[in-house]
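1. got a structure for you, letters missing:
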């Protein structure tokens, strides 16, 4: 039996200070355009859909489906530990996010698999938004 995958440990790249707004504890946030209603992720100064600056922050429900994934069995550095799954997740609010899948067997991962966010502290201020299977 293949072991359940663990997260890749590391500090995520953070957006520039001008577009960074701290999330409430336990909250995944993204930007929504007030002009065209497009979801924008990663944070940006102008809407990717219409170039408007009318962006506001919204809280995501943190649920979506796996668009694509790969299992990394040879980490770039020893600190990353063993195998881990990297995925692109389509969030229900209309944006995609690159993340890690955790608490799932590699053979059980498939396109369209429903997932939910699992916000995990890294020991410092950043929180990593990882995703687990949504069993509800």
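-> Alright, I've got the coordinates. The model shown is predicted, which means the values in this text are computed figures rather than measured ones.
2. okay, CA-based contacts and neighbour counts for the rest of this
-> Fine.
3. quick one, helices of this protein?
-> Counting by DSSP state H, the chain forms no helices at all.
4. buried residues in the top strand by length along it, which are they?
-> Criterion DSSP state E: the longest strand present in the chain is strand 63-72. Across strand 63-72, burial judged by 16 or more other C-alpha atoms under 10 Å covers 63-69, 71.
5. now it, how far from the chain's geometric center?
-> In terms of C-alpha atoms, centre = their mean, to the nearest Å, the centre of strand 63-72 is set 10 Å apart from its chain centre.
6. got another, please set it beside the one above:
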């Protein structure tokens, strides 16, 4: 059954390196970093490419579409929630929450789309819901 209670989400830690990411999240946009040397996109956004170690990376807007790679439902929490890895259409996998759905109907390879959930005094967090 779909969970109707909301968890209080703390604001994310923001650094100079991730400021643009969180600014975009505040506008409902999901960004990833893409390396202009090797062409690989990566998440969590950081300046140095984890594939070739180049510092030639740029922000690109992600489509917000992906598929569930793996997930786990935490039912013993005061407010149950689902956490998982989502493979973005652009390639990177992202650790995230899966929300606004019936947890019993989640499955690997299920299509999902990004939604942004408010935090307690910070920018919204990107999460995913079944598409």
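-> Great, that's in hand. If you're wondering where the values come from, they're calculated on a predicted model, not measured in any experiment.
7. please state their TM-score.
-> Once superposed, chain against chain, the TM-score is 0.87 (TM-score structural alignment, normalised by the length of the second structure); 127 aligned residues with a C-alpha RMSD of 1.8 Å.
8. contact partners for residue 52 of the second structure?
-> 37-38 (C-alpha atoms under 8 Å, 6 or more residues apart in numbering).
9. counterpart of it over in the first structure?
-> In the first structure, residue 52 of the second structure lines up with residue 50, judged by TM-score structural alignment.
10. what of residue 99 of the second structure?
-> So residue 99 of the second structure corresponds to residue 102, using TM-score structural alignment.
11. same check, this time on residue 82 of the second structure
-> With TM-score structural alignment as the criterion, residue 82 of the second structure matches residue 85.
12. go ahead and confirm its match touches residue 107.
-> No. In this structure residue 85 of the first structure lies outside contact range of residue 107 using C-alpha atoms under 8 Å: 11.0 Å.
13. show me the strands in the first structure, by range?
-> 28-33, 39-40, 55-60, 63-72, 84-91, 96-101, 114-121, 127-133.
14. how about those strands in a markdown table, adding distance to residue 22 of the first structure?
-> Output for these, formatted as a markdown table (distance: least, C-alpha to C-alpha, whole Å):
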| stretch | distance to residue 22 of the first structure |
| --- | --- |
| strand 28-33 | 9 |
| strand 39-40 | 16 |
| strand 55-60 | 10 |
| strand 63-72 | 20 |
| strand 84-91 | 20 |
| strand 96-101 | 18 |
| strand 114-121 | 14 |
| strand 127-133 | 11 |
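15. just say which of those is most tucked in.
-> strand 39-40 (a mean of 24; mean count of other C-alpha atoms under 10 Å).
16. now that one on the second structure. Mean distance?
-> Superposed on the second structure, strand 39-40 of the first structure shows a mean distance of 1.2 Å to its aligned residues (mean C-alpha distance after the TM-score superposition for the first structure).
17. Provide the aligned range in the second structure for that strand.
-> The aligned range for strand 39-40 of the first structure is 41-42, by TM-score structural alignment.
18. for residue 43 of the first structure, list the residues it contacts.
-> Residue 43 of the first structure sits in contact with 15, 19-20, 30-31, where contact means C-alpha under 8 Å, 6+ apart.
19. overlap between these and the second structure?
-> Checked against the second structure using both residues aligned by TM-score structural alignment, their matches' C-alpha atoms under 8 Å, those keep these contacts: 19, 30-31.
20. neighbours of residue 25 of the second structure, how many?
-> With neighbours defined by other C-alpha atoms under 10 Å, the count for residue 25 of the second structure comes to 19.
21. same question but for residue 35 of the first structure, I mixed them up
-> Residue 35 of the first structure, neighbours per other C-alpha under 10 Å, totals 14.
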